[in-house]
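Trainee: Just the structure for this:
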Amino acid sequence: MDGGAAVKEELLDKRHHQQEGFIKEFGSESKTLWKLSGPAIFTYLCQYSLGALTQTFTGQVGALELAAVSVENSVIAGFVFGAMLGMGSALETLCGQAFGAGQIRMLGVYMQRSWVILLVTACVLLPIYIFAPPILSFFGESPEISRAAGKFALWMIPQMFAYAMNFPIQKFLQAQRKLMAMAWISAAVLVFHIFFSWLLILKLGWGLVGAALTLNVSWWLIVILQLIYIFYTKSDGAWSGFSWLAFQDLFGFIKLSLASAIMLCLEFWYLMVIIVIVGYLDNPVVPVDAVSIW
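Mentor: Alright, predicted model coming up:
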């Protein structure tokens, strides 16, 4: 009996040590994970909030204004956002491999290569903004909302080119774990955006013009501040200046970018389809507003 009790106690003690080891390892891994993912989550929340806050402020101007911003933000810009983010995500794979292999200088080359491809893509997608009213009307959106959203879309063209610059920069910085810099910049721009949205849209009464101006400036401010950070710090050797290597092997880069874009666009199209279908309802302004807020 004494021997059996000793063995049982030894097994319980061994199990207890295993549990303690698991908890300790889990805590260590979780701490490392949140150290990386926490700033990234915060960054994406801040940047997503730019469009959401613009909708919130324009909703105080009028129902049609809210519908115009919602359709442009969710359908037109949403389509472009998904395509740009998806194509930029190809850089995540390449930069991660280069960083792991110690080829730090290639991170800057890959970022420039992605800029070339995404800026060309932005030019290809430009007709979606220019011809937004007939495109929206073709898919069943009401004429009133289509005209208002199309007008707002023309003013939001600079945002599309900011997307083309911003997403490669994000992947470039993420590969080097420089996430806190992105988080601080996004937080500062969010504060700027809130104040000037209130000032231009509500206080000065500029309406959709103020919304477009503030949103464009905010996105480009993120790009400019991140570029200043990269150019000033050199990113520990990852940035060594502009290079003609950015124009080499573009075809292979495009194939990888397109695969990423298609995968991510499918997720964004779900919301886009709902917004468009709601436009078929009678008196669609209020339903479109409601769905966009949801």
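Trainee: contacts and neighbour counts: CA atoms only from here.
Mentor: Fine.
Trainee: Show me how far the longest helix along the chain is from its chain's centre.
Mentor: Using DSSP state H to define each element, the chain has its longest helix at helix 2-59. Computed by C-alpha atoms, centre = their mean, to the nearest Å, the chain-centroid distance of helix 2-59 equals 25 Å.
Trainee: Show me what secondary structure element comes after it.
Mentor: helix 63-71 (DSSP states H and E).
Trainee: name the helices or strands packed onto that next one?
Mentor: helix 2-59, helix 143-155, helix 207-233, helix 285-293 (3 or more C-alpha pairs under 8 Å, 6 or more residues apart in numbering; DSSP states H and E).
Trainee: which one of the ones you listed is the most hemmed in?
Mentor: Of all the helices and strands packed on helix 63-71, helix 143-155 carries the top mean neighbour count, a mean of 21, counting by mean count of other C-alpha atoms under 10 Å.
Trainee: Under a three-state scheme, what state does residue 137 occupy?
Mentor: Counting by DSSP: H, G, I helix; E, B strand; the rest coil, the backbone at residue 137 sits in helix.
Trainee: Quick check: it touching residue 143?
Mentor: Yes - contact between residue 137 and residue 143 holds when scored by C-alpha atoms under 8 Å: they sit 6.2 Å apart.
Trainee: Also compute the angle for the host helix or strand of residue 187 relative to helix 207-233, please.
Mentor: Secondary structure assigned from DSSP H and E places residue 187 in helix 179-197. Here helix 179-197 runs at an angle of 150 degrees relative to helix 207-233 (axes from the mean of the first three to the mean of the last three C-alpha atoms, to 10 degrees).
Trainee: who touches the nearest residue to residue 49 once chain neighbours are set aside in this structure?
Mentor: Spatial nearest neighbour of residue 49, chain neighbours left out: residue 190 (7.6 Å); criterion: C-alpha to C-alpha, 6 or more residues apart in numbering. Counting by C-alpha atoms under 8 Å, 6 or more residues apart in numbering, residue 190 touches 46, 47, 49, 50, 218.
Trainee: What of residue 130?
Mentor: Here residue 130 is in contact with 150, 153, 154 (criterion: C-alpha under 8 Å, 6+ apart).
Trainee: now residue 186
Mentor: 43, 46, 47, 222.
Trainee: Repeat that for residue 35.
Mentor: Residue 35 neighbours (C-alpha under 8 Å, 6+ apart): none.
Trainee: how near is it to residue 83?
Mentor: 28 Å (C-alpha to C-alpha, to the nearest Å).
Trainee: Here is a second sequence; please produce its structure as well for comparison:
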Amino acid sequence: MESSVDETLLPSEKGEGEDLKGRIWSESKKLWRVAGPSILTRLSLFGMFVVTQAFMGHIGEIELAAYALVQTILLRFANGILLGMGSALETFCGQSFGAKQYHMMGIYMQRSWIILLSTAVLILPLYIFATPLFKLLREDDDLAEAAGKIALWFIPINFYFVFNFTMQVFLQTQLKNSIIAWLAAISFTLHILLSWIFVYKLNLGVSGAMGSMVLSTWLTIAGEFVYVFGGWCPLTWKGFSKSAFSELWPVVKLSVSSGVMICLELWYNSVLILVAGYMKNATIAISAFSICLNITAWELMISIGFLSATSVRVATELGRGDAKAAKFAVKVVSVTSLSIGVVFFVLFLALGNAISYAFSSSVEVAKAVSGLSVFLSFSVLLNSVQPVLTGVALGAGWQSVVAYVNIGCYYVIGIPLGILLGYLTSLEVKGIWIGMMCGIAVQTLVLICITGRTDWSLQVEKASARLNKWLLPDASDSSNNNSHA
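Mentor: Model (predicted):
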């Protein structure tokens, strides 16, 4: 049977004989085949949240602050758990693709669906009881009431994450992620149009802005289901299988490790938003801080695109058994992402004072955002390196190690330092941001050291042992053999 899987990610036999320039060019092409569509996808999908925030800012200050509170605390908490646990699929699918165990990829995705759907149901009370939760955290009563109403709109988004994360990994591993990029771009365009109609033309306010986001996000999922179930992945998707319910425990263990690793990163900013909520002018502080975080997070989608490409390239080469190619892929993607980060660093330095007015009509909020523009620029520079190193961890299966690193750098260094600078000095929100950057900087340095000292040949052996341990026979091949007997 002729393979329908695109194997251009796999190393060519003549790669060893190429000069350095040729090897860099060859690796860059493989990198951008994954990173390009992934970046467009993430920019579009996260852009929906940014666009919704912009519309909320023009509805009113209390709505903007309430949306920021839900998005940066509740949604990021849930997103961290689901994205983190779903990222284990990058290790499984990437290494299975490299080892040509194509039929296992669909089984691994189904196992992830079982685990993530169960997790998403357990998270629901956070959205349902958001108002008493925020009051318990001593947020302003009016803010907590408004946030509780907005939180209910995020329940469909909670389940959207389950399928979006898993199918995106499943498709990008086999170089079929261009379909996701197109779906995301169409959904993003539709979201802008619907938001404008619902908020400005029909005056639906918060319901219009949130309803538009729910419709647009699930349009992407509908398109992905049609593509996967419609026969465009014949070697990797062979229908629903009872095998998805077997060997769940190893997947759960790696999913939990991945979940802890990613959660600790995403919750970091949420904790700092919560800290900002206890300042004198909480509404302004939360709004300004969340706008800056969303700006950096939107730019971070580019680096997360490289994170995905890194995890795919590393996992694929480890599955193939090529340690040198995995190490070289890490070097190329690191330099590429850092170069783009420098460009955005300069751009945000130049436009920092003007960018805030796109998100709020409030002069006070705009001034607060402008005051953070320099810190915003340095955060963008740091964020161009750190996600790539996280991608290396996902591709190699180091989730547990990085989880410990994140605890030390974020929660022992970053948050305590941010609280001290924010409350014991006159820096306030700037002090919190400085603490956040220090935590990220230390984490980046530690991950650079870990990656630099890695024995890639040993990682190849570990990947091979993992894949062989969980390999199941391809049922369709058995049935084909029986039919020809």
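Trainee: Looking at structure 2, which of the contacts of residue 190 of structure 1 hold up?
Mentor: Cross-checking the contacts of residue 190 of structure 1 against structure 2 gives 46, 47, 49, 50, 218 as conserved contacts, using both residues aligned by TM-score structural alignment, their matches' C-alpha atoms under 8 Å.
Trainee: Let me see the ranges of the helices in the stretch 351-485 of structure 2.
Mentor: If DSSP state H, counting those that start in this stretch is used as the criterion, the helices of the stretch 351-485 of structure 2 fall at 363-371, 373-383, 386-396, 399-406, 415-423, 429-452, 456-470, 475-484.
Trainee: now for the ones you listed, which one comes closest to residue 348 of structure 2?
Mentor: For residue 348 of structure 2, the closest of the helices of the stretch 351-485 of structure 2 is helix 373-383, at 5.4 Å, according to C-alpha to C-alpha.
Trainee: and for the closest one, what are the contacting residues?
Mentor: By C-alpha under 8 Å, 6+ apart, helix 373-383 of structure 2 touches 292, 296, 299-300, 303, 338, 341-342, 344-346, 348-349, 352-353, 430, 433-434, 437, 440-441, 444.
Trainee: Please pick the buried ones from those residues.
Mentor: 292, 296, 299-300, 303, 338, 341-342, 344-345, 348, 352-353, 430, 433-434, 437, 440-441, 444 (16 or more other C-alpha atoms under 10 Å).
Trainee: mean shift between the one helix or strand residue 277 of structure 1 maps to and structure 2?
Mentor: Element membership of residue 277 of structure 1, judged by DSSP H and E, is helix 250-278. With mean C-alpha distance after the TM-score superposition for structure 1, helix 250-278 of structure 1 departs from structure 2 by a mean of 1.0 Å once superposed.
Trainee: how about that helix: buried residues?
Mentor: By neighbour count with 16+ other C-alpha under 10 Å, helix 250-278 of structure 1 contains the buried residues 253-254, 256-258, 260-261, 264-265, 268-269, 271-272, 275-276, 278.
Trainee: Show where that helix falls in structure 2, residue numbers please.
Mentor: Counting by TM-score structural alignment, helix 250-278 of structure 1 lines up with residues 248-276 of structure 2.
Trainee: Please state the offset of that stretch from the chain centre?
Mentor: 11 Å.
Trainee: again with stretch 235-255 of structure 1
Mentor: 22 Å.
Trainee: Tell me the buried residues in it?
Mentor: Under the neighbour-count criterion of 16+ other C-alpha under 10 Å, stretch 235-255 of structure 1 has 235, 238, 239, 240, 246, 253, 254 buried.
Trainee: excluding its backbone neighbours, what's nearest the last one?
Mentor: In this case it means residue 254 of structure 1. residue 117 (7.2 Å).
Trainee: Now do the one you found against residue 245 of structure 1, distance only.
Mentor: For residue 117 of structure 1, the distance to residue 245 of structure 1 - C-alpha to C-alpha - is 13 Å.
Trainee: now residue 216 of structure 1
Mentor: Taken as C-alpha to C-alpha, the span from residue 216 of structure 1 to residue 245 of structure 1 is 30 Å.
Trainee: Equivalent analysis for residue 65 of structure 1, please.
Mentor: 45 Å.
Trainee: And for residue 235 of structure 1?
Mentor: Counting by C-alpha to C-alpha, the gap from residue 235 of structure 1 to residue 245 of structure 1 is 18 Å.
Trainee: ok, now residue 83 of structure 1?
Mentor: Taken as C-alpha to C-alpha, the span from residue 83 of structure 1 to residue 245 of structure 1 is 24 Å.
Trainee: same question, residue 33 of structure 1
Mentor: Applying C-alpha to C-alpha to residue 33 of structure 1 and residue 245 of structure 1 gives a distance of 34 Å.
Trainee: And for residue 106 of structure 1?
Mentor: 9 Å.
Trainee: Same question for residue 188 of structure 1.
Mentor: 34 Å.
Trainee: before we move on, what about residue 145 of structure 1?
Mentor: With C-alpha to C-alpha as the criterion, residue 145 of structure 1 and residue 245 of structure 1 are 45 Å apart.
Trainee: same question, residue 237 of structure 1
Mentor: Where residue 245 of structure 1 is concerned, residue 237 of structure 1 sits at a distance of 16 Å (C-alpha to C-alpha).
Trainee: Residue 270 of structure 1 now?
Mentor: 38 Å.
Trainee: which residue in structure 2 lines up with residue 212 of structure 1?
Mentor: In structure 2, residue 212 of structure 1 lands on residue 210 (TM-score structural alignment).
Trainee: what's the answer for residue 38 of structure 1, then?
Mentor: When structure 2 is aligned by TM-score structural alignment, residue 38 of structure 1 is paired with residue 36.
Trainee: What number of residues are in the vicinity of the residue lying closest to that match once chain neighbours are set aside?
Mentor: Spatially, and ignoring its direct neighbours in sequence, residue 36 of structure 2 is nearest to residue 305 (7.3 Å; C-alpha to C-alpha, 6+ apart). For residue 305 of structure 2, the neighbour count with other C-alpha atoms under 10 Å is 25.
Trainee: So residue 305 of structure 2 is in contact with residue 35, correct?
Mentor: Yes - with contacts counted by C-alpha under 8 Å, residue 305 of structure 2 reaches residue 35, the gap being 5.0 Å.
Trainee: Identify the residues contacting residue 208 of structure 2.
Mentor: 195, 198, 199.
Trainee: dump the residue contacts of the counterpart of the last one in structure 1.
Mentor: I take that to be residue 199 of structure 2. Under the alignment (TM-score structural alignment), residue 199 of structure 2 pairs with residue 201 in structure 1. Taking C-alpha under 8 Å, 6+ apart as the criterion, residue 201 of structure 1 is in contact with 57, 58, 61, 207, 208, 209, 210, 211.
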